[in-house]
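In: sequence first, then the predicted structure:
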Amino acid sequence: MRIIFWAGFAAFILDQLSKYIVIHMMELSRIRVIDVLPPLINFRYGENRGINFGLFGDGSDASRWILIALACAICVGILVWAYRHTLGYWAKVSAGLLIGGALANVVDRLLYGYVLDFLNMSCCGINNPFVFNIADVFIFAGAIGLIFLTPDPRVSPRKSAKKGQ
């Protein structure tokens, strides 16, 4: 569980630090647009009141608290699941990244009422209108890691060793 904690802590801190630097110190909330490496990486100020791509973002206080409760429930569910299963190092890191990213977005909702987004990436003539944050990257990477790095419970180590012989 220590690996999950430290991976989650690192994801949480990196996200909150990046938001503080870009939104507040670089004053993106005032400037609204900073081209970093156009078109690949740009900073665009965004307030996400919903989930991915602004879905369910009606801006109501009830939806805000529902999304906070849902994110916390998912974090607890992943922790319980990870505790009950034998996971390898990278699966534990993945669980930590997902939890840390989700909790970083929860803190945004508690502090601001919405999630601060600032990253925009476009490429190859495709203009991407959506913005996201570092926590979203950690959530996505953690979920993909859990999908691909969690051992299949139907295959025991003994069975897989016999298959390879």
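Out: Received the coordinates, thanks.

In: C-alpha only now, for contacts and for neighbours.
Out: Fine.

In: can you show me the strands along this protein?
Out: Per DSSP state E, the chain has strands spanning 33-37, 41-48, 115-120. These are given in chain order.

In: what about those, which gets the closest to residue 97?
Out: Go through these one by one with Cα to Cα and the one that ends up closest to residue 97 is strand 115-120, at 17.3 Å.

In: that older thread, out of the strands of the chain, which is closest to residue 106?
Out: Closest of these to residue 106 is strand 115-120, at 7.8 Å (criterion: Cα to Cα).

In: any idea how far the closest one is from the middle of the chain?
Out: Taking the mean C-alpha point of strand 115-120 and that of its whole chain, the gap between them comes to 12 Å (Cα atoms, centre = their mean, to the nearest Å).

In: angle of it against strand 41-48?
Out: Inter-element angle recorded for strand 115-120 and strand 41-48: 160 degrees (by axes from the mean of the first three to the mean of the last three Cα atoms, to 10 degrees).

In: please compare the first structure with the one that follows:
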Amino acid sequence: MLYIVTLLILITDQLTKYYADKLLKGNAPYVIINGFLQFNYVENVGAAFGILKNKQLFFIILTFIVLIGMVLFMIKNKRLNIYMRWGLVLIIAGAIGNLIDRIRLGYVIDFIDVKFGSFYDYPVFNIADCAIVIGTILVSYLVLFDKYETTGSEW
């Protein structure tokens, strides 16, 4: 089941980026909810929030190392509960989605643009980023509260 979820996240991520490229690139943002949500094509040559711009080789190598480490961690630790496995799978799927862009294009396509009126304009992101953030929040919670291994009875 975890493999299927990984594949579904990858397909959804790559399809939405494909359509963002075809429909949004070179066009004005497509407003969904005025002052809150729009689709806006952005080529991100950095990491989260555009930091470390034009360091694609660094990000590719780092992503491979982290992915290998996470997969080995999951294989080696048979006591990880299903919630921890789901969190790690979300991170892995998102990382692979953005890695595909970095290798194929030299940048990551971002297109989901959330604003909170004139108060705050959140950096543009994509489906892979959503998976990474949700997975990271889940894994962080489980590690902080020591709930990442099976105990015979899941919480």
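Out: That came in fine, so what should we check first? These numbers come from a predicted model, not from an experiment.

In: quick one: closest of the strands of structure 1 to residue 12 of structure 1.
Out: So among the strands of structure 1, strand 115-120 is nearest, using Cα to Cα, at 13.4 Å.

In: report the mean deviation for that closest one after fitting onto structure 2.
Out: Comparing strand 115-120 of structure 1 with its match in structure 2 after superposition yields a mean distance of 0.5 Å (mean Cα distance after the TM-score superposition for structure 1).

In: related to what we said a few turns ago, and the strands of structure 1, which is most packed in?
Out: Among the strands of structure 1, ranked by average contacts under mean count of other Cα atoms under 10 Å, first place goes to strand 115-120 (a mean of 23).

In: okay, and that one goes to which residues in structure 2?
Out: Residues 108-113 of structure 2 are where strand 115-120 of structure 1 aligns, taking TM-score structural alignment as the criterion.

In: now tell me what touches that stretch from outside.
Out: Counting contacts by Cα atoms under 8 Å, 6 or more residues apart in numbering, the residues outside stretch 108-113 of structure 2 that touch it are 17, 20-21, 37-45, 98, 101-102, 121-126.

In: try stretch 87-104 of structure 1
Out: With Cα under 8 Å, 6+ apart as the test, stretch 87-104 of structure 1 has contacts from 1, 3-13, 15-16, 71-72, 75, 78-79, 82, 134-146, 149-151.

In: buried stuff in it?
Out: Neighbour counts over stretch 87-104 of structure 1 (16 or more other Cα atoms under 10 Å) mark 87, 90-104 as buried.

In: keep only those of those residues that are in helices.
Out: Counting by DSSP state H, the members of these that fall within helices are 90-104.

In: number of residues surrounding the aligned partner of residue 63 of structure 2 in structure 1?
Out: Correspondence of residue 63 of structure 2 to structure 1, assessed by TM-score structural alignment: residue 71. Applying the criterion other Cα atoms under 10 Å, we find 17 residues in the vicinity of residue 71 of structure 1.

In: for residue 71 of structure 1, give me its contacts.
Out: 102, 103, 106.

In: take those residues and write them to TSV, including distance to residue 35 of structure 1.
Out: Putting those into TSV (distance: Cα to Cα, whole Å) gives the following:
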residue	distance to residue 35 of structure 1
102	27
103	28
106	27
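
In: which member of these is positioned nearest residue 159 of structure 1?
Out: residue 102 (36.1 Å).
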